[in-house]
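Student: here is the input, now give the coordinates:
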Amino acid sequence: MRKFVIILLSFILLTPTCGMFSDEISFLVLSQKNKYHLGVAKQLKHTIIEQSLNLDDGTKPNIYLSHEVFEKSNSWAIVPILIDILNQLITPQTKWLLLCEANSVINLRKLLQRLSEEDEKQAVYLGYPLYDREATIIHHFAFFRNPSEFKYPFLKAGVAFSIPLLNRLVDRLLLSSTKHIVLPKAPTDFTIDPAHELALFIWNVDKNLILKPVPYLCSHHGPECAIYAREENIFCGNPISLDKVLFAVKTCEKYHKERLPLLLQTWARFTIHLRIFSDALDETIPTIATGVLNTEHGHCEKSMKILRMVLEEIQRNSTLKNIEFIVLADDDTLLSISSLSEYLGCFDKREYIYLGERYGYDLFSDDSGYSYITGGGGIVFDVKTIRKLVNSCSCASPSSPDDMIIASCLKSLEIEPIHSSLFHQARSKDYAPEILSRNAISFHKFWQIDPLEIYEWWFRKRDEEYYELNKQVLSDYKYLKNSCVTPSTTNNKIENKISHNVKHVEL
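Tutor: You can find the predicted model right below:
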């Protein structure tokens, strides 16, 4: 009897109170090398470890930061590293792979309890489902007849994969490589949204494999949440003054009257250092002529010429002596100068800065593939990065894609892109509302929207407030635009007619 009691007590003591042991989950945090984002990822890792000590189940959680585990720069795209995940991160006792981002918030006890209630022996993946309100270019217009029918996971809310599912996906990848079977993939070689493309890959393997929504993986904080998505922080306590940022807009003559007035009525009026580069000189704007003929696509030669001209002016113009960052933007890019300036204060000035929204090209290839910052959402460089770029890079042709050529060159210089979900290559309506942050920095494209209304809704108030603060500090700049914060007739009209279909997201 005594022996039975001892065995029973041992069993009770060894059984986790939350249903699973900590080491039965392998956590993969999508992380980046730069000091700021690495700090956020390490803080998440530390928090999970700290929580595991309070569980006292005798095990340690397996937590991996993607940039540390995988040398490949394509780990953010997920599908290209599924084989590596299975080989390197999954142990015999692993029941679930938990994929999340550095800005995910995790309650380990609750997560273990809720996952213990799921059937880990089935091929399944769990998450918070997102869907497109309308067919969008960022998802290659997938399911254009009914885009809302296809669900894909919100990575920041966490995605749990059973090991049987992971095995099945890896088997398909291995089969395609050994038997020359065509691999299910996106319609192009471009990676834009890894969550959508992961879900599409799984769906193409087996159309019965669809994301299972669960209430404990959440888009925002709530009492049910084992994981919830947190906004990317832009307030690091050291905002960049507006006199340290130069904005370089690239345009062409045919858009001087169509697009530039919209920029000059919105974010451009709150800048201190603004340069508008075009194929034609127009002193009424004014524009700066690059001497490069306009091309319908690519614009590589134009962008490289702009960066060279900016660097030359910084070297000879004493009013630009404080410039630390250059923002290269299109003439149909909407920016928040306040969010951008706050966010830039988070980065270490000793690092090379090449910042914006990250896309990928040919990421299944170890040699030719690379990641790049998309031009439409705005590309942020520090001065030393531009100096290396213009001294080392050239365009294959004037119409080569500028953002891709820049990335390919910087890759050879071992300067990696820094991704932020606050920059957007497309319009706000092209994204699931849960993804959009009130700290958004940019949107792109004026097609089928009113840019004035979008700017009013997302950016204008904070930009005015930030400019007013900077104006008090930078009073020695004689050309500060004192009228910027005076509500204009245009602004009053906008306030009276914000369209009902422009969605404001509060996360």
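Student: only C-alpha atoms from now on, for both contacts and neighbour counts.
Tutor: Will do.
Student: which stretches of the stretch 101-250 of the chain form strands?
Tutor: With DSSP state E, counting those that start in this stretch as the criterion, the stretch 101-250 of the chain has strands at 104-106, 125-127, 129-130, 152-153, 159-162, 190-191, 212-213, 217-218, 227-229, 245-250.
Student: pipe these into CSV and attach mean neighbour count and distance to Leu452 per row.
Tutor: As requested, the strands of the stretch 101-250 of the chain are exported to CSV (neighbours: other CA atoms under 10 Å; distance: least, CA to CA, whole Å):
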stretch, mean neighbour count, distance to Leu452
strand 104-106, 23, 33
strand 125-127, 25, 36
strand 129-130, 22, 28
strand 152-153, 24, 31
strand 159-162, 24, 37
strand 190-191, 18, 30
strand 212-213, 17, 37
strand 217-218, 28, 32
strand 227-229, 27, 30
strand 245-250, 23, 18
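Student: now stretch 224-231, how far from the centre of its chain.
Tutor: Distance of stretch 224-231 from the chain centroid (CA atoms, centre = their mean, to the nearest Å) equals 18 Å.
Student: can you give me the end-to-end span of that stretch?
Tutor: One end of stretch 224-231 sits 19 Å from the other (CA to CA, to the nearest Å).
Student: which residues are contacting it?
Tutor: Stretch 224-231 has contacts (CA atoms under 8 Å, 6 or more residues apart in numbering) with 103-111, 114, 156-158, 215-222, 437, 507.
Student: please generate a structure for the following sequence too, so the two can be compared:
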Amino acid sequence: MVRGNFHFGYKAAFMFWSLVPFIFASQDMKDSISKAREAEGHLHEGPLRLREVVFVIQSQRNSFHVQRAETLQADLLLQTDALQEMPPAVLMLHALSDSEGDWSVLPLLPYFSSHFGRNSSWIMFLEEETNVNMEKLHSALKKFDHRKEWFLGKPLHDDESTIIHHYAFSENPSAFEYPDFSAGWALSMPLVHRLANKVQKEPLKSDFTIDLKHEVALYIWEGGDGLRLTAVPELCTLPGHSTRSQHCATTVGVHPPLCGVPVKKEDIFVAVKTCKKFHLDRVPVVKKTWAKQAAFLEYYSDYADTSIPTVDLGVPNTDRGHCGKTFAILSRYASDAVPKTDWLLIVDDDTLISLPRLQALLSCYNPREPVCLGERYGYGLGQGGYSYITGGGGMVFSREAVLRLLASGCKCYSDDAPDDMVVGMCLSALRLPVTHSALFHQARPDDYAKDLLAHQTPISFHKHWNIDPIAVFHQWLNDDVDGSSQTTAREEL
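Tutor: Predicted coordinates for the structure are as follows:
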């Protein structure tokens, strides 16, 4: 059942109670109130008012992310109060219903249309880390006629066709633009109504949700019959302290969150999945780059090679899937065979990762909670499917998550089943959330928009195909001791 989540703080709180009869009234009463207000000229006439904007924070169920979303929510309402405006609705995406697919946004369009269509002009989506200047955002939105269809955002484009976008627009990848969610993006209510009708009449077709921002833009574009993204210069991903951000209504920071002292490397056990045929080419890359950053690391293979060394888990190698191997790793981690740590990191032998950056990020998470962290994908989300951590970017589990997963008895249906998807199905059955971080990457740097990576401090990339993996590691993931890391360079972009 869909449920609203309205939280209003501090001085703005008293204004909320004037709206309570409207929010919680019966549908007939809502219709009556709306008609009366429209007759009085309070809605959709004259300048746009902030209470006509519905803010949707693309939040997550993990406690750290709930706290971040609540902080943003309170800030938006305090700013609105300071502007002497009536408070808008500020929703948390994860709290709107119990459906796993809500983070993919499209299934919720009918809810937005029916609950806010009569009284609102815009649905404005924000990420937890988006910093918002409400006065500048208000001014930016007023430039657009909300009675027409608009799809607003900061545009990204691909420089070359990429696997994460199914090689779309291969003849001219830069021709198609999609929004950078970090900058915020908006839909006018007429567009929400039309898309909501489409969602209700036509089942969402895509089985996989891989890069939501691109897939949302494709859905709205409708093969050329729909709407393209309109660029809004005030929606930015510049750092808030940048001199070039003075015109910006939204800004973001380039540094990942740090919630205290980074976790010790001794608190992370690293499991590298490999096989005999990659012992001579992929394993040396791991050893030359990031393996030296780990305190506890084991290579798991189908062949025990003492020169590396590797551990043979007794699971035959498969050309794909590797579910049997991953579940054997989970069982070994929970046993006395390896050092007891708070965190387990499982990566492929062609994953490039920064363990110091991971240590900093993990300072924000409680290992006593069942945390499952990485780059989130979805399968069949429009039809009651599930989320999963895509394995190539790295799968991070708290010890509590591993113990609950193993205790459930959930297991592979075959050794070559897709390990990340099977784990996702198990987590969904246990109602354990998959926590997304955009800093993990299933593909290579070249597969992502340059403007997107410009405001990230990435934690991982995946695949050695058509690149020099050692050079990529040093360019993107290695924080040099002399302070000349790429993070500083990207901050100035």
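Student: circling back: quick one: the strands of the stretch 101-250 of the first structure as JSON lines, columns for distance to Ser442 of the first structure too.
Tutor: Shown next, in JSON lines, are the strands of the stretch 101-250 of the first structure (distance: least, CA to CA, whole Å):
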{"stretch": "strand 104-106", "distance to Ser442 of the first structure": "22"}
{"stretch": "strand 125-127", "distance to Ser442 of the first structure": "27"}
{"stretch": "strand 129-130", "distance to Ser442 of the first structure": "21"}
{"stretch": "strand 152-153", "distance to Ser442 of the first structure": "23"}
{"stretch": "strand 159-162", "distance to Ser442 of the first structure": "27"}
{"stretch": "strand 190-191", "distance to Ser442 of the first structure": "20"}
{"stretch": "strand 212-213", "distance to Ser442 of the first structure": "30"}
{"stretch": "strand 217-218", "distance to Ser442 of the first structure": "25"}
{"stretch": "strand 227-229", "distance to Ser442 of the first structure": "20"}
{"stretch": "strand 245-250", "distance to Ser442 of the first structure": "13"}
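Student: mind checking the end-to-end distance for stretch 121-135 of the first structure?
Tutor: 35 Å.
Student: only the buried subset of the contacts of stretch 224-231 of the first structure, as a PyMOL command please.
Tutor: Buried residues among the contacts of stretch 224-231 of the first structure (16 or more other CA atoms under 10 Å), as a PyMOL selection:
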select buried, resi 103+104+105+106+108+109+110+111+114+156+157+158+216+217+218+219+220+221+437
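Student: from the contacts of stretch 224-231 of the first structure, which ones fall inside helices?
Tutor: Leu108, Arg109, Lys110, Leu111, Arg114 (DSSP state H).
Student: re earlier: quick one: closest of the strands of the stretch 101-250 of the first structure to Leu174 of the first structure.
Tutor: Closest to Leu174 of the first structure of these is strand 159-162 (CA to CA; 18.6 Å).
Student: equivalent range in the second structure for the closest one?
Tutor: Aligned using TM-score structural alignment, strand 159-162 of the first structure spans residues 185-188 in the second structure.
Student: which other residues reach the matching stretch?
Tutor: Taking CA under 8 Å, 6+ apart as the rule, stretch 185-188 of the second structure contacts 121-126, 146-154, 179, 235.
Student: reformat the ones in helices among the contacts of stretch 224-231 of the first structure as JSON lines; add distance to Glu414 of the first structure.
Tutor: Formatted as JSON lines, these follow (distance: CA to CA, whole Å):
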{"residue": "Leu108", "distance to Glu414 of the first structure": "37"}
{"residue": "Arg109", "distance to Glu414 of the first structure": "40"}
{"residue": "Lys110", "distance to Glu414 of the first structure": "41"}
{"residue": "Leu111", "distance to Glu414 of the first structure": "38"}
{"residue": "Arg114", "distance to Glu414 of the first structure": "42"}
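Student: determine which of the strands of the stretch 101-250 of the first structure approaches Trp447 of the first structure most closely.
Tutor: Trp447 of the first structure lies closest to strand 245-250 among the strands of the stretch 101-250 of the first structure, at 17.9 Å (CA to CA).
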